[in-house]
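A.B. asks: Quick check, what structure comes out for this input:
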Amino acid sequence: MSTTLFHGGTVWRGHAQPTGHALLVRDGRIVALDDEALRLADAAEHSDGAGAATAAASGTADAAASGTADAATSVERIDLESGFLMPAFGDGHAHPLFGGLEAEGPDVRACATVEEIVAEVRRFAEEHPEREWIQGASYDGSLAEGGLFDARWLDEAVADRPVVLRAWDYHTVWCNTRALELAGIDAETPDPVLGEITRRADGSPLGTLREWGAVELVTDIMPPRPAEERLRALERAADYYLARGVTWVQDAWVEPGDLDTYLLAAEADRLRLRTNLALYADPRRFAEQLPDFVESRRRVQEAGSPLLTANTVKFFADGVVENETGALLEPYCSALHKHGMSVWGAEALAEAVCAVDAAGFQVHVHAIGDAAVRQALDAIEHAVAVNGPRDRRPVIAHAQLVDEADLDRFASLGVIPNMQPLWAQLDALMQVLTVPRLGQERADRQYPMRTIEQSGARLAFGSDWPVSSGDPRDGIAVAVSRRTVDGEPAGGWTPHEILPVGVALDAYSASVAHQAFADSADAAWGRIEPGAAADLVHLAADPRDLDPSRIPDLPVRATWLAGSPRYRGAPSLAVS
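C.D. replies: This next block holds a predicted model:
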């Protein structure tokens, strides 16, 4: 029987909860807090295992002393060293398989110019002559004017093999000429449904493909990644997250091959992280997908892994503002009649959401622009009206721009806004691509996190990793300051949307657990109370006492999943 006592620091239970100083964990579950935790630990060390178990079950010091055998229970005592223990973080919207796979290709994420990207692709190709295709991600889409990248630039690095690079947004790819040729994309190729082939003045394809209708022209002919490569990617993603205090992730875009990878990992005992899968709903073939979703959920349930579920279906309502594919109520500044891309259309989205909801799935909708957010809210409202009341916890991810008339609808419909706090800053991407497309008035209404949270909605956070950093510390720092890493602007961009630190911590922990339905007796995590799973993160200092600019560098000393240490950081350093 494993027993651990945490003491010597702050035990943080949540923004609206009392703060404690000690915590006792037995067999992966929290059994006591504060003085009671100390008494039970002392009693357990002077009792037999049976007596200690009785103590844990009854929650009394008298029971802890009831053991009669000579052998004492061993208690691991962890000194928090004036640090901060809290529920582990969760990531309510991410793409761990994508993130893990990035290390299998050229490191273009680190490149600050087009020339650096080309040089890195050349280096990787020369070091890997066995690769038939060169695949990589995530290049910075703001490095070329308008986000338009030319195939001929990549041809300078590799001309005889296809090169396909995903942009940081994962809605765009940049190809060399050989990749376009193999995909049959030329001047005569029409733009596909739900996609755009950007072109030169003469009509020939430029090399940049936008949204998945166009992206799939290339990705559908690429050879599948080897199974072992994909398994390594999942393990790499888990290691990345655990080192940052994250124990649960919502994989927000899962296709059949991805499901197979997760099941293979579960079978081989290579899952290291709690993960829920959101099965991707495609408007072009949704009719045949729904039975497959039900079967996929059954396969995951039968796999029996306590770390894996498949309870969610993912919809895209639109694209992204940077591509001018995010759906807007009013047109983009670049064109009087360009409102972006509605992936489903209002009626089709409502019917598909209703069908998925009737099958018992949680709905998770990507909605960036205000028109897409309204469509998503309308679709959920339709499902509620048709299917009747139940605990459904629908999610709208991103909610970058929300019309004033829709701000209160999240709370009234029980919709969880899963927002990406790291994006709420005036960085280069915002200033180069986003603001010019929206105009200043709309740009200043982006990411209304505080407004929606104060309306009564349960605000949860996600990172969209690898689109952006998956480190909750990075997102929290922006959420509580609305400033860039350079501290700009001094008072914060749109400062009325700044969140209190405790609310931001909750949004990255307890509220993500709520999104994950992690509050039943046998699956509880995300909170510190007796009976809950001991998913915990130990930070070197109390983030509430730090200037926001210091939060990203706050050391994670350790992460526990169900009481088991999954990450231990460097030796402690003083943090003042």
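A.B. asks: only C-alpha atoms for contact and neighbour calcs from this point on.
C.D. replies: Will do.
A.B. asks: roughly how far apart are the residue nearest to residue 267 when sequence neighbours are not counted and residue 158?
C.D. replies: The spatially closest residue to residue 267, leaving aside those adjacent along the chain, is residue 303, at 7.3 Å (CA to CA, 6 or more residues apart in numbering). Noted for residue 303: a distance of 43 Å to residue 158, by CA to CA, to the nearest Å.
A.B. asks: another one to check against the first:
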Amino acid sequence: MSQHFQGGSIYLGLGSYVDELFVDDQGIVCDKNTFMKSETQYEIDLSGKMLVPAFRDTHSHPLFAGREAQGLNITSIHNIDQLGSALKTHRESNPSMTWLDAAVYDRSISGAQTRQTLDEYVSDIPVVLHADDHHTLWVNTKALEVAGLLQSELPSLSAGRIDVDEQGIPTGILREWPAMSLVMDLAPANTLQEDVQALLWAEQQLIQAGIVECQDAWIDRGMAEVYLEADSQDLLKLDYKLAFRADVQSFNDDFPYFLELSKKVNESPRLKAQAIKFFVDGVFGSATASVSEPYLSSKSFGELNWSEEALIEALSLAHQNGFQVHIHAIGDAGVSFALNSIGKASPRPQGLNPVIAHAELTTPNLLAQAKQLDVNLCMQPYWAQNNGMLLSCRDHLGDDRLYSLYAIKDMLGADLNVAFSSDWPVSTPSVLAGITVAVFRQGSANMPAHNPAQAISLEQAIDAYSSSACTLLGNNELGTLIPGQPFDAVVIDRNLKEEDLDGFLTAKVLATYKAGNNLLV
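C.D. replies: Next comes the predicted model:
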């Protein structure tokens, strides 16, 4: 069945609009002559709605999001009493439970974030709360006991830290993965089928957001197998890229596994394991991102997780074996370290330029260096707003650095390929929410815009979720609605070109087309 769309705002991508668009029987965008040759023609009146290229999320964690959805949801709780009540009720309702996992808690929540606070509500089993930055855990005493963190000398960590009180006893806050894993590695594991169900739940959320392709930017042992199992049952509707997580302590031991699994994954037309994820630094909320000027709160400069020699060697090994490198770097010193290491590593695979994810604090010189090295920037536009997550970093960074975060317009002005993503479940998978903040630098009418000089146009925001995302993912031939491309498209319930902030905030995805098929039907 061929399709003819008209009567609305039709954006092809790369700044181009048309009055009508044709799709052939195979789900390929075509010209009018090809459409007219079809035996079955379907007319679609958009009635003033908007048709745009489908979205790609270049840095997300759908399996983690699905797993979190299987646990206790505490996202909407913003005070200690309500949090404690929810934990206690959940425990009492599940008497056979041996481990209580909940997500995500607001790091700006009032009250003492200590193990003793959680003990008041649940003390007989481990309680593990994931923070909204997903780089912090808040746990009770039982969790620390099970991990052996109260019975012996604390272990030496490659990065991150275990917060302690004046007596040197852990408070219940664990920062960054080396510390968090001391508890998380002991959590009861999902069965393979439980994980498949978690992934399928997450996929439906992505479809509702207008997403047709997603990169899972944190693949540990056992996670690629979930995608393979779902694919073997023909359950997946979207395309996925998988990025294996590089652990500085075990990278050389893990690399044969990356090679083995990538070969299996790459046999699927829906799946590709073509990237390796490196964590260069931490996050601003824990003052662990690497900065060139010290944090106001701790006078420290944050942390680098890799030595320069080790990172260059690891990046080179990845490049030599055909992997794209996908580097988490948030602070300006972290971004500089990542760029310098990229410049000294072996040449990258053709079509898979290096990626720096987050790049929250940058300078014009860093952007120029990124352009010189032909590096992709993977940004999360939803974070560029004055909400609790951003404002919780003020005490660490001060007003000037806080204001300069997420310089997206400057990045585009430096002629960099800037692709957007969500980092879900750190924040919402909603692409329209991300576009709203990119255009207005606000996620709510109740808060002032964050550095509005860095706002970008609607078209630039859509391109960052489509054509630029495809460039980052190595799909250079995709991401627009020009003739010859698959009809991967999204219908939005209104013409965003005519809407103000309130209109953007209430806009909805009505249809998500992949190769001509509406996945939301």
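A.B. asks: Neighbour count: residue 303 and residue 158 of the first structure, which is higher?
C.D. replies: When residue 303 of the first structure and residue 158 are compared on other CA atoms under 10 Å, the one with more neighbours turns out to be residue 158, at 21 against 15.
A.B. asks: so where do the strands sit in the stretch 301-450 of the first structure?
C.D. replies: 308-316, 362-367, 395-398, 416-419 (DSSP state E, counting those that start in this stretch).
A.B. asks: For residue 544 of the first structure, find the nearest of these.
C.D. replies: Closest approach to residue 544 of the first structure among the strands of the stretch 301-450 of the first structure (CA to CA): strand 416-419, 20.9 Å.
A.B. asks: For that closest one, buried residues please.
C.D. replies: Across strand 416-419 of the first structure, burial judged by 16 or more other CA atoms under 10 Å covers 416, 417, 418, 419.
A.B. asks: Just send those residues back as CSV, with distance to residue 366 of the first structure too.
C.D. replies: Below are the buried residues of strand 416-419 of the first structure laid out as CSV (distance: CA to CA, whole Å):
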residue, distance to residue 366 of the first structure
416, 12
417, 10
418, 10
419, 10
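A.B. asks: what's the closest of those residues to residue 562 of the first structure?
C.D. replies: Distances from residue 562 of the first structure to the buried residues of strand 416-419 of the first structure, taken by CA to CA, are shortest for residue 418, at 24.5 Å.
A.B. asks: To which residue of the second structure is residue 179 of the first structure aligned?
C.D. replies: Taking TM-score structural alignment, residue 179 of the first structure has residue 143 as its aligned residue in the second structure.
A.B. asks: Isn't the residue nearest to residue 267 of the first structure up against residue 266?
C.D. replies: Yes. With contact defined as CA atoms under 8 Å, residue 303 of the first structure counts as touching residue 266 (7.2 Å).
A.B. asks: what would the strands of the stretch 301-450 of the first structure look like in CSV with distance to residue 280 of the first structure?
C.D. replies: Formatted as CSV, the strands of the stretch 301-450 of the first structure follow (distance: least, CA to CA, whole Å):
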stretch, distance to residue 280 of the first structure
strand 308-316, 5
strand 362-367, 10
strand 395-398, 14
strand 416-419, 17
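A.B. asks: looking at those strands, which is closest to residue 214 of the first structure?
C.D. replies: With CA to CA as the measure, strand 308-316 is the member of the strands of the stretch 301-450 of the first structure nearest residue 214 of the first structure (15.4 Å).
A.B. asks: Show me the contact partners of that closest one.
C.D. replies: Contact with strand 308-316 of the first structure is made by 252-253, 266, 274-282, 293, 296-297, 300-301, 343-344, 356, 361-367, as judged by CA atoms under 8 Å, 6 or more residues apart in numbering.
A.B. asks: In the second structure, what stretch matches that strand?
C.D. replies: The alignment of strand 308-316 of the first structure onto the second structure (TM-score structural alignment) covers residues 271-279.
A.B. asks: The matching stretch vs the first structure, average offset?
C.D. replies: On superposition with the first structure, the mean distance recorded for stretch 271-279 of the second structure (mean CA distance after the TM-score superposition for the first structure) is 0.6 Å.
A.B. asks: Tell me which residues touch the residue mapped onto residue 261 of the second structure from the first structure, please.
C.D. replies: Aligned by TM-score structural alignment, residue 261 of the second structure pairs with residue 296 of the first structure. With contact taken as CA under 8 Å, 6+ apart, residue 296 of the first structure is in contact with 259, 310.
A.B. asks: Also the one 3 residues further on?
C.D. replies: The neighbours of residue 299 of the first structure, taking CA under 8 Å, 6+ apart as the test, come to nothing; the list is empty.
A.B. asks: the inter-axis angle of whatever helix or strand it lives in versus strand 308-316?
C.D. replies: Under the criterion of DSSP states H and E, residue 299 of the first structure resides in helix 286-303. Relative orientation of helix 286-303 of the first structure versus strand 308-316 (axes from the mean of the first three to the mean of the last three CA atoms, to 10 degrees): 160 degrees.
A.B. asks: Distance from the chain centre to helix 286-303 of the first structure, please.
C.D. replies: Its chain's C-alpha centre and that of helix 286-303 of the first structure lie 22 Å apart, by CA atoms, centre = their mean, to the nearest Å.
A.B. asks: Please apply the same query to stretch 531-540 of the first structure.
C.D. replies: Using CA atoms, centre = their mean, the offset of stretch 531-540 of the first structure from its chain centre is 19 Å.
A.B. asks: Find me the equivalent region of it in the second structure.
C.D. replies: Stretch 531-540 of the first structure covers residues 484-493 of the second structure once aligned (TM-score structural alignment).
A.B. asks: How far does the matching stretch stretch from one end to the other?
C.D. replies: First residue to last in stretch 484-493 of the second structure (CA to CA) measures 26 Å.
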